[in-house]
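Engineer: give me coordinates for this.
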Amino acid sequence: MTPRDGSDAHDNRWSDLDRPPLGVAGLRRSLLRGEGLWSSLDVVPRTGSTNTDLVARAAAGTAQEGAVLVAEEQSAGRGRLDRQWTAPPRSGLFFSVLVKPGEHEVPVERWGWLPLLTGVAVASALSSTAGVDTALKWPNDVLLTVGGEERKAGGILAEAAGGGVVVGVGLNVSLRAEELPVPGAGSLALAGAKVLDREPLLRAVLRSFERWYGEWCAAEGDPGLSRVQEAYAAGCATLGRSVRAVLPGDRELVGEAVAVDGDGRLVIVTDSGTREAVGAGDIVHLRPGPQ
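Structural biologist: The predicted structure is shown next:
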């Protein structure tokens, strides 16, 4: 659709009627409750990175726990290892939230569970709301089944900020095959999701996060008592697979991923029987998981 005034369709909020803008007023009415986690919700038409912006707000003291920042488009979205995350305007969910687990007596050494907790929240919300087969790739990728194969459709990035943590989520919703950033990527549309309206999807993800985060904080960050560890393991497509872990320092480790330990690390058993817990690294699935 080309605007009649000749302006760039990129800047016209009605340039793609299949991708309407988010209704911030309705989102605020449904999510900002006095007793709930969410304290503010802002939607911006375009930004470099919602994580960068919310980290800056947290550092300046202008955002409190429960702040949500959503962008209709990100020009410099980042994943792990500073990988770029780009998508057409209003084709996905790109948002960040600020949490302060220290205010809930969660020890700092347990904050590393936040990206995994977020993965559980996102996957469970998408499964129930969009009716898609959702899985998690350790540590922070959201996988959907497209044409019988698992494809990455979302990612999670957590960054320390202002005494708390900013957790960013990027999720491909309506991307068509020709719009994918890489051939192996996926989207809710390509996975046959029954819901592509971003507003109910965002509400479901934020409500799911609020529930899991609340239970985790109530357990003082204990992944066992809060059942976050159990839920993550149940939905983790990496477990039971042969994997190659590219570790810091360009060291590689090949073996079977057998567990996620109490610190959120991936436990790999090599062919020689050595067990090693990996806390950071790039994981490649070498064979399909159990059917």
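
Engineer: use CA for all of it now, contacts and neighbours both
Structural biologist: Noted.

Engineer: the residue nearest to G154 when sequence neighbours are not counted: which element?
Structural biologist: Nearest non-adjacent residue to G154, counting by C-alpha to C-alpha, 6 or more residues apart in numbering: L171, 4.2 Å away. Here L171, judged by DSSP states H and E, is contained in strand 164-172.

Engineer: structure for this one too, so we can compare:
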Amino acid sequence: MQDLQETAVQSALTTHWLGRAYHYVPTIGSTNETLKQMAADGDETAAPAGTVLLADYQSQGRGRLQRRWEATPGTALLFSVLLRPQWPATQANWLLMIASLAVVRAIAAVCPALTVGIKWPNDIMVQQMGEWRKVGGLLLESEMDGNGRISTAILGMGLNVNLTAAQLPQAATPPTSLLLAGGQPVSRQALFTVLLAELEALYETAVSGQSPLSAWRAQLITIGQQVEVTEVGNGRSLYGMATGTDEWGHLQVTNAAGQVYTITAGDVTLRPSI
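Structural biologist: A predicted model of the protein is given here:
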């Protein structure tokens, strides 16, 4: 586990600012919750933009919709990133887009034999034995200032790197790991440092005003698939074809009658047999 301690990571980083304030702990409740507290308690000098907190084990890790995220110590990448974008609230989805793109590109670079994509909105998927399986996920938590801008954003990421079949958790979406999908162990340090470099580059491009929508949409495996969507809030289930997204990344689903629904938040299951 020493490959992810401070000295090892700092010497391997190629970023300019992202991850230069880096904290490693063997075990923690939640990296998101702890980093959120660090951002609230300290000024920007104590917790600057680009601060990264990584743990080898989370006892209270969670993903979207408050679902637990579990991984055996030393087998996954479990970390959170602090950003201070000062973007309008409408651009919050850009953060999830660039984060998921960074993960996809890092996996493609470190594990070139794997086919990787994104299941809307932010599940990281790889192909294994002819089917898509979930290898990771993202969680965004943000705070707004008095002008409706994103003052702080915490991006939490969890990636199953070297979990064995016996270590995989039970989940609605069949999970896997990079080890199982690719057939060989993956260097967590190599994947982590490449991921941070990709994230920094994508973030800086977004800061310049260029939307990540097109690049993100190109990686969506959901488009063109028959899906079942359970909407957050009302619990309504919709069935149809995922036909695209709007300009903010909300999923568009067309049902059998030709009606188009725009999903801002929901749980998507691929239904290829429908």
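
Engineer: so how far is D42 of the first structure from the nearest residue to S39 of the first structure once chain neighbours are set aside?
Structural biologist: Nearest non-adjacent residue to S39 of the first structure, counting by C-alpha to C-alpha, 6+ apart: G66, 4.8 Å away. Distance, G66 of the first structure to D42 of the first structure, using C-alpha to C-alpha, to the nearest Å: 12 Å.

Engineer: gap between R110 of the first structure and V44 of the first structure?
Structural biologist: 32 Å.

Engineer: more neighbours: which of those two?
Structural biologist: In terms of neighbours (other C-alpha atoms under 10 Å), R110 is the more surrounded of R110 of the first structure and V44; the figures are 17 against 14.

Engineer: the strands in the stretch 1-150 of the first structure, which residues?
Structural biologist: 40-44, 67-71, 77-78, 84-85, 92-99, 134-137, 141-146, 149-161 (DSSP state E, counting those that start in this stretch).

Engineer: what's the average distance of the fourth one to the second structure?
Structural biologist: Translated: strand 84-85 of the first structure. Compared with the second structure after the fit, strand 84-85 of the first structure shows a mean deviation of 0.5 Å (mean C-alpha distance after the TM-score superposition for the first structure).

Engineer: likewise the last one?
Structural biologist: Superposed on the second structure, strand 149-161 of the first structure shows a mean distance to its aligned partners of 0.9 Å (mean C-alpha distance after the TM-score superposition for the first structure).

Engineer: returning to what we had before: okay, the strands of the stretch 1-150 of the first structure, which one's buried deepest?
Structural biologist: strand 92-99 (a mean of 27; mean count of other C-alpha atoms under 10 Å).

Engineer: next, the angle strand 149-161 makes with it.
Structural biologist: 30 degrees (axes from the mean of the first three to the mean of the last three C-alpha atoms, to 10 degrees).

Engineer: where does strand 92-99 of the first structure end up in the second structure?
Structural biologist: Using TM-score structural alignment, strand 92-99 of the first structure lines up with residues 76-83 of the second structure.

Engineer: can you list contacts of that stretch?
Structural biologist: Applying C-alpha atoms under 8 Å, 6 or more residues apart in numbering, the set of residues contacting stretch 76-83 of the second structure from outside is 19, 31-32, 35-36, 39, 47-58, 152-163, 188, 192.

Engineer: show me which residues of stretch 247-254 of the first structure are buried.
Structural biologist: 253-254 (16 or more other C-alpha atoms under 10 Å).

Engineer: now do it: everything it contacts.
Structural biologist: For stretch 247-254 of the first structure, contacts defined as C-alpha under 8 Å, 6+ apart pick out 242-246, 268, 270-271, 280-282.

Engineer: and what of stretch 211-228 of the second structure?
Structural biologist: Taking C-alpha under 8 Å, 6+ apart as the rule, stretch 211-228 of the second structure contacts 94, 97-98, 100-101, 117-120, 202, 206, 237-245, 247-249, 268-274.

Engineer: cool, and stretch 41-58 of the first structure?
Structural biologist: Against stretch 41-58 of the first structure from outside (C-alpha under 8 Å, 6+ apart): 22, 24, 27-28, 32, 63-64, 67-78, 94-98, 159-162, 166-168.

Engineer: also stretch 246-264 of the second structure?
Structural biologist: With C-alpha under 8 Å, 6+ apart, stretch 246-264 of the second structure has contacts from 90-91, 93-94, 120-121, 213, 217, 231, 238-245, 265.

Engineer: any of those residues buried? List them.
Structural biologist: Here, 16+ other C-alpha under 10 Å leaves 91, 93-94, 120-121, 213, 217, 231, 238-245, 265 buried among those.

Engineer: which of the contacts of stretch 247-254 of the first structure has the most neighbours?
Structural biologist: Once you tally neighbours by other C-alpha under 10 Å, I268 ends up highest among these, having 27 neighbours.

Engineer: three-state assignment of the equivalent of that one over in the second structure?
Structural biologist: In the second structure, the residue matched to I268 of the first structure (TM-score structural alignment) is V253. Following DSSP: H, G, I helix; E, B strand; the rest coil, the label given to V253 of the second structure is strand.

Engineer: residues touching the closest residue to V253 of the second structure other than its chain neighbours, list them.
Structural biologist: Closest residue to V253 of the second structure apart from its sequence neighbours, by C-alpha to C-alpha, 6+ apart: A242 at 4.4 Å. Contact partners of A242 of the second structure, counting by C-alpha under 8 Å, 6+ apart, are 222-227, 251-254.

Engineer: in the stretch 1-150 of the first structure, which spans are helices?
Structural biologist: For the stretch 1-150 of the first structure, applying DSSP state H, counting those that start in this stretch gives helices covering 24-31, 50-60, 114-130.

Engineer: just name the most buried of these.
Structural biologist: helix 114-130 (a mean of 23).

Engineer: what range in the second structure does that helix sit on?
Structural biologist: With TM-score structural alignment as the criterion, helix 114-130 of the first structure aligns to 95-111.

Engineer: how close does the residue mapped onto G158 of the second structure from the first structure get to G26 of the first structure?
Structural biologist: G158 of the second structure maps onto G170 in the first structure, with residues paired by TM-score structural alignment. For G170 of the first structure, the distance to G26 of the first structure (C-alpha to C-alpha) stands at 21 Å.

Engineer: chain neighbours aside, what residue packs nearest to the aligned residue in the second structure for R244 of the first structure?
Structural biologist: Alignment note (TM-score structural alignment): R244 of the first structure maps to E228 of the second structure. Of all residues not flanking E228 of the second structure in the chain, Y239 sits nearest, at 4.6 Å (C-alpha to C-alpha, 6+ apart).
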